[in-house]
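J.: Attaching a predicted model along with its sequence, questions to come.
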Amino acid sequence: MIPIWVYFVAAGIVVSAYMAVKTGREEKQVEHDSIEREGEIYMKRLEREKEVRKAGQQSPG
């Protein structure tokens, strides 16, 4: 016969593992979104620089 507290401990371990996996996935998604936003900002900056260079080359010097 197994004491009842052993079942509670086992259930706690299962719940803890589930929460760890869930939190890991959420953090990974947040990190992915952040990296994607940074990439978009970088690409916009490159486009602006490209336009500035193009405008600078076209103007009479």
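T.: Okay, I see it. Residues are numbered from 1 along each chain as shown.
J.: make it CA atoms for all contacts and neighbour counts henceforth
T.: Noted.
J.: Relative to Gly12, how far out is Val6?
T.: 10 Å (CA to CA, to the nearest Å).
J.: correction: Glu47
T.: 52 Å.
J.: quick one: the helices in this protein?
T.: For the chain, the helices defined by DSSP state H cover 4-58.
J.: Just give me the residue right at the centre of it.
T.: In the chain, the residue lying closest to the centroid (CA atoms, centre = their mean) is Glu31, at 1.5 Å.
J.: what sits against it?
T.: Going by CA atoms under 8 Å, 6 or more residues apart in numbering, Glu31 touches no other residue.
J.: For Gln57, see how far away it is.
T.: 39 Å.
J.: Over to Glu26?
T.: 47 Å.
J.: Against that first model, consider the following:
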Amino acid sequence: MPAALTFLKKVDEYHRLQASLKVIPIADSAAFNHSFLIVVYTISLAHFQKQMAFKFLNWDTN
């Protein structure tokens, strides 16, 4: 009997975890999108600054 109870507890935990995961993705995807945009902005800003520096120094940028 204890093995069956343990199994049922695990199934219950699994279903609770699954139910809690249904709430999380919206918040996570918004946070991910925000951090992704920050990373893209930072990379493009660094690229732009490098191009400006190369133009200022009259170097070729390809």
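T.: Nice, I can see it. Computed from a predicted structure; not experimentally measured.
J.: hang on, the earlier thing: residue in structure 2 matching the residue nearest to the centre of structure 1?
T.: Matched by TM-score structural alignment, Glu31 of structure 1 corresponds to Ser44 in structure 2.
J.: ditto for Ala11 of structure 1
T.: By TM-score structural alignment, Ala11 of structure 1 lines up with Ile24.
J.: now its match: how far from Phe32 of structure 2?
T.: Going from Ile24 of structure 2 to Phe32 of structure 2 by CA to CA gives 12 Å.
J.: These two: who's more crowded?
T.: Phe32 (13 against 10; other CA atoms under 10 Å).
J.: Next, count neighbours for Tyr42 of structure 1.
T.: 12.
J.: cool, the one 10 residues further on as well?
T.: The number of residues packed near Val52 of structure 1 is 12, by other CA under 10 Å.
J.: just how off-centre is stretch 43-53 of structure 2 within its chain?
T.: 24 Å (CA atoms, centre = their mean, to the nearest Å).
J.: Superpose on structure 1 and give me the mean offset of that stretch.
T.: When structure 1 is overlaid, stretch 43-53 of structure 2 sits 0.2 Å from its aligned residues on average, using mean CA distance after the TM-score superposition for structure 1.
J.: Give me the buried positions along that stretch.
T.: Gln51 (16 or more other CA atoms under 10 Å).
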